[in-house]
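Undergrad: this is a predicted model, with the sequence first.
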Amino acid sequence: MDLWAAPSEYDAQDGAEKITPRMCSMVGDLGLEHFSFIVLKSAQDDLTPLAHTLFTSYPKEWVDRYTRHKYWDVDPVTDLGHRSIRPFFWGHGPFLRAFAKKQRVVFDEADAFDIRYGLTIPIRGAQGELSVFTVVSSRKAHLEEVMQGATGRVYSAAVDTHELALKELAKQRWRAQNAVELSEREKECLSWTLEGKTAGEIATILGISTSTINQHASSAAGKLGSLNKHHAAVQALRLKLIQ
């Protein structure tokens, strides 16, 4: 079968808000139970939290637990997704033997929600982006049987979902770049912070007090939603607000 011959699940005007309903419709049509998609690596200047790139039909209780504990850092599926260029089946049994105990715990907990077997398709973009698209069934044999006749459809859905999600992330970056305005002093403080200068050293360079430097740095961090001035400096650089 020509994988690219499968019709798209999406309409030309669809945006990221259509991902979950469209994919829920597809897995229901195929007799499967869930889908899941997450961007594991996006553009270099993207600051979007990983949890915000997750689209799924999993039960809310499991999604909340998964994101709260940042299970994507240890999940065997995302682990292999980083390393694999081919689609792969996963589930309990032999698949888990290669993974550490703390990784297998993710599967043990997911089992309570009937999330037992899946097919995951890693999708890589031209700029090094990486996402994983997954369809799930509680029955291994059923999943394998369905995929024998739906490989092209599911693969096309994975690629189209990846494209829609990346377009949404690009829009979010654009909005972030155009929503934040730093004063010249704030930019100077962050630029020198990025160079490794302390507040006292920056004060000497700019000829103003250390307390004023700290005020400017704190103000910039607030505008950027940063944890501290060092985090703000990195964010401002990625958003091209400073050089």
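TA: Yes, it's here.
Undergrad: from now on I want contacts and neighbour counts done on CA atoms only, so please keep to that.
TA: Noted.
Undergrad: tell me how many other residues surround Pro122.
TA: The tally of other residues near Pro122 (other CA atoms under 10 Å) stands at 27.
Undergrad: please apply the same query to the one 10 residues further on.
TA: Counted with other CA under 10 Å, residues neighbouring Val132 total 26.
Undergrad: tell me who's in contact with it.
TA: By CA atoms under 8 Å, 6 or more residues apart in numbering, the residues touching Val132 are Phe37, Ile38, Val39, Leu40, Thr78, Gly81, Thr120, Ile121, Pro122, Ile123, Ala158.
Undergrad: pick out the most distant pair among those residues.
TA: Pairwise distances across the contacts of Val132 (CA to CA) peak at 15.1 Å, for the pair Thr78 and Ala158.
Undergrad: between these two, tell me which one has more neighbours.
TA: The residue with more neighbours, out of Thr78 and Ala158, is Ala158; 25 against 20, by other CA under 10 Å.
Undergrad: now do the contacts for the more buried one.
TA: Remark: with contacts taken as CA under 8 Å, 6+ apart, Ala158 is in contact with Ile121, Ile123, Val132, Phe133.
Undergrad: residue boundaries of the strands in the chain?
TA: With DSSP state E applied, the chain shows strands at 34-41, 55-56, 88-91, 117-124, 130-137, listed in chain order.
Undergrad: got a list of contacts for the third one?
TA: When contacts are defined by CA under 8 Å, 6+ apart, strand 88-91 is touched by residues Val77, Arg116, Tyr117, Gly118, Leu119, Thr120, Ile121, Lys140.
Undergrad: and if you look at the fourth one?
TA: Residues from elsewhere that reach strand 117-124 (CA under 8 Å, 6+ apart): 77, 81-82, 84-92, 130-140, 143, 155, 158-159, 162.
Undergrad: another one to put next to it:
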Amino acid sequence: MGRFDKTLEFIARLQNAQTVKTVNATLLSLIQPFGLDYCIAAIIPQTGRLPTSRRRLQSHILFSSWPSEWQTQYERARYIQRDPLVKRFQCAPAPFRWSDESVRALINDDLGAATLMDEARDHGLKDGLGFVVDTLDGRRVAVSFAGENADLSPAERSVLNLISVYAVGKAMEILDGKNRVAFGLLGLTLREVECLNWASHGKSEWEIGQILAISEHTAEKHLASAKVKLRAATRAQAVSEAMRLGLIR
């Protein structure tokens, strides 16, 4: 079976996936023959502000097969603040290899970044590739593959870029579908859930307005409406109920 046929087979398997876990497993089965053993996909914050808490960081991750010890260490140490790969994703959407000059320049500018990459290698993430996927609803997702070696041909990189688009699209379809069910049952709007999400991170109505590019008054109205729909007496209760229902993390 040729590379093109395998890519089509992957896409067909992906279309039948019912869970994000299945999407991740299917993706791994395709990248391992390339010598890559790990993958992660995470939404890049639209505001440019990086999440600092573990909960906020985890809320941006669509799927991940990063080694659990490394991911835990990464989250606890807040490595995202100095991760050269994250900075590279933010700088430009073009695909890149971890060993590219654009990444090395970022590492050379920060001793902590060099230490971080050394620790990643100790966990098996020795080399990798990065791709940016722009979704139809305007979100931007970073996808990174890692393993012992990422010396792929241009054609092989194109295949990974293509399957990244399909994997991210399917994962978001599954997650957004679950949210739509909850929204429909409760009558919540996407904007109301977004406001609740930022409220869970301690943001004021004014800060939420700045983040979502809406007025402070509009943010206040969304939160008030969400409280009514969730039958909550306070904003804290509304946030707690939204977390219980899995609408925010």
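TA: Yep, it's here. Just so it is clear, the structure is predicted and the values come from calculations on it, not from any experiment.
Undergrad: how close does the residue nearest the centre of the first structure get to Lys187 of the first structure?
TA: Nearest to the geometric centre of the first structure sits Val39, at 3.2 Å (CA atoms, centre = their mean). Applying CA to CA, to the nearest Å, one obtains 31 Å for the distance of Val39 of the first structure from Lys187 of the first structure.
Undergrad: likewise Val132 of the first structure?
TA: 37 Å.
Undergrad: same question for Leu40 of the first structure.
TA: Using CA to CA, Leu40 of the first structure is found at 30 Å from Lys187 of the first structure.
Undergrad: which of the contacts of Val132 of the first structure map to contacts in the second structure?
TA: Conservation of the contacts of Val132 of the first structure in the second structure, assessed by both residues aligned by TM-score structural alignment, their matches' CA atoms under 8 Å: retained contacts are Phe37, Ile38, Val39, Leu40, Gly81, Thr120, Ile121, Pro122, Ile123.
Undergrad: list the residues that contact Cys24 of the first structure.
TA: Counting by CA under 8 Å, 6+ apart, Cys24 of the first structure makes contact with His34, Phe35, Ser57.
Undergrad: from the residues you listed, which is closest to Ala199 of the first structure?
TA: The shortest distance between Ala199 of the first structure and any of the contacts of Cys24 of the first structure, using CA to CA, involves Ser57 and amounts to 47.9 Å.
Undergrad: can you tell me what part of the second structure stretch 201-208 of the first structure aligns to?
TA: Mapped onto the second structure with TM-score structural alignment as the criterion, stretch 201-208 of the first structure occupies no residues.
Undergrad: tell me the buried residues in that stretch?
TA: Ile202, Ala203 (16 or more other CA atoms under 10 Å).
Undergrad: trace Pro67 of the second structure over to the first structure, please.
TA: Pro67 of the second structure maps onto Pro59 in the first structure, with residues paired by TM-score structural alignment.
Undergrad: wait, that match sits on Phe113?
TA: Yes. Using CA atoms under 8 Å, Pro59 of the first structure is in contact with Phe113, at 7.4 Å.
Undergrad: counterpart of Lys18 of the first structure over in the second structure?
TA: When the structures are aligned by TM-score structural alignment, the residue of the second structure matched to Lys18 of the first structure is Thr22.
Undergrad: actually Ser219 of the first structure, sorry about that
TA: So, by TM-score structural alignment, Ser219 of the first structure is matched to Thr234.
Undergrad: for the second structure, which segments count as helices?
TA: Using DSSP state H, the helices of the second structure run over residues 3-15, 20-31, 54-60, 68-76, 84-91, 101-108, 111-122, 154-186, 190-200, 205-212, 216-229, 235-244.
Undergrad: what's the fifth one packed up against?
TA: Think helix 84-91 of the second structure. Counting contacts by 3 or more CA pairs under 8 Å, 6 or more residues apart in numbering; DSSP states H and E, helix 84-91 of the second structure is packed against helix 101-108, strand 127-134.
Undergrad: what residues in the first structure pair up with the last one?
TA: The one in question is strand 127-134 of the second structure. Taken onto the first structure by TM-score structural alignment, strand 127-134 of the second structure occupies residues 117-124 there.
Undergrad: so what's the gap between the matching stretch and the chain middle?
TA: Distance, stretch centre to chain centre, for stretch 117-124 of the first structure: 14 Å (CA atoms, centre = their mean, to the nearest Å).
Undergrad: that one: average distance to aligned residues in the second structure?
TA: Once the two models are superposed, stretch 117-124 of the first structure sits on average 0.9 Å from its counterpart in the second structure (mean CA distance after the TM-score superposition for the first structure).
Undergrad: what residues sit buried inside that stretch?
TA: Neighbour-count burial for stretch 117-124 of the first structure flags Tyr117, Gly118, Leu119, Thr120, Ile121, Pro122, Ile123, Arg124 (criterion: 16+ other CA under 10 Å).
Undergrad: cool, and stretch 81-99 of the second structure?
TA: Buried residues in stretch 81-99 of the second structure, counted by 16+ other CA under 10 Å: 82-86, 88-90, 93, 95-98.
Undergrad: skipping adjacent residues, who's closest to Ser226 of the first structure in space?
TA: If the residues on either side of it in the chain are set aside, Ser226 of the first structure comes closest to Ala232, at 5.2 Å by CA to CA, 6 or more residues apart in numbering.
Undergrad: test my guess that the one you found contacts Leu190.
TA: Yes. Checked against CA under 8 Å, the pair Ala232 of the first structure and Leu190 is within contact range at 7.2 Å.
Undergrad: which neighbours do these two share?
TA: When contacts are counted by CA under 8 Å, 6+ apart, Ala232 of the first structure and Leu190 have Ala220 as shared neighbours.
Undergrad: between those two, point out the one with more neighbours.
TA: When Ala232 of the first structure and Leu190 are compared on other CA under 10 Å, the one with more neighbours turns out to be Leu190, at 32 against 24.
Undergrad: just to revisit the earlier point, OK, contacts around the residue nearest to Ser226 of the first structure?
TA: Contacts for Ala232 of the first structure (CA under 8 Å, 6+ apart) come out as Leu190, Ala220, Ala221, Leu224, Gly225, Ser226.
Undergrad: ok, the closest residue to the first one other than its chain neighbours to Leu30 of the first structure distance?
TA: By that I understand Leu190 of the first structure. The shortest distance from Leu190 of the first structure to any residue that is not its chain neighbour, by CA to CA, 6+ apart, is 4.8 Å, and that residue is Ala233. From Ala233 of the first structure across to Leu30 of the first structure, the span is 48 Å (CA to CA).
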